[in-house]
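**Q** sequence? don't have it. structure:
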């Protein structure tokens, strides 16, 4: 199960990085006058970051086992 969580974390981190780079490239082009595309990229980046954080928490809880 830990392997699956690690793979999911890497995928979420990769998706975050991809959306971040796409957003920066889109901003550098400067074609979006309304900012709607930038807002869309920002929302996707925050979503993927949230997913990655949740996966990290699950990994830490699984690693902690029954301690407490």
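**A** All right, it came through fine. This structure is a prediction, so every number in the text was calculated from the model and none was measured.
**Q** please count neighbours and contacts with C-alpha atoms only from this point.
**A** OK.
**Q** now residue 56, nearest residue through space, not along the chain?
**A** Nearest in space to residue 56, with sequence neighbours left out and distances taken as CA to CA, 6 or more residues apart in numbering, is residue 9 at 7.2 Å.
**Q** ok, and here's another one to check against it:
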């Protein structure tokens, strides 16, 4: 059981890094027109989506660590 949770944890951490890199790339592709326009640009929407993905994956990773700690505490 612990091995399965560790595998899920590694996957969640990998997904977090992927989402972080995706957000950084979207941020670097922002142009001055994107920054000075009215309303959210397509680049800004991509950045927001990547940030939400990263936060979600980080939350999953934290929950898995907590679960792993609870399970190992009982042994």
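**A** Received it, and whenever you're ready, just let me know what you need. Values in this document were obtained by computation on a predicted structure and should not be read as measured data.
**Q** how about the residue nearest to residue 56 of structure 1, secondary structure?
**A** helix (DSSP: H, G, I helix; E, B strand; the rest coil).
**Q** kindly report the same for residue 66 of structure 1.
**A** coil.
**Q** so how far is residue 24 of structure 1 from it?
**A** 43 Å (CA to CA, to the nearest Å).
**Q** looking at the two, which is more packed in?
**A** residue 24 (12 against 7; other CA atoms under 10 Å).
**Q** how much does the helix or strand that that one is a member of stray from structure 2?
**A** Assigned by DSSP states H and E, residue 24 of structure 1 belongs to helix 2-29. Its aligned residues in structure 2 lie a mean 0.4 Å from helix 2-29 of structure 1 after superposition (mean CA distance after the TM-score superposition for structure 1).
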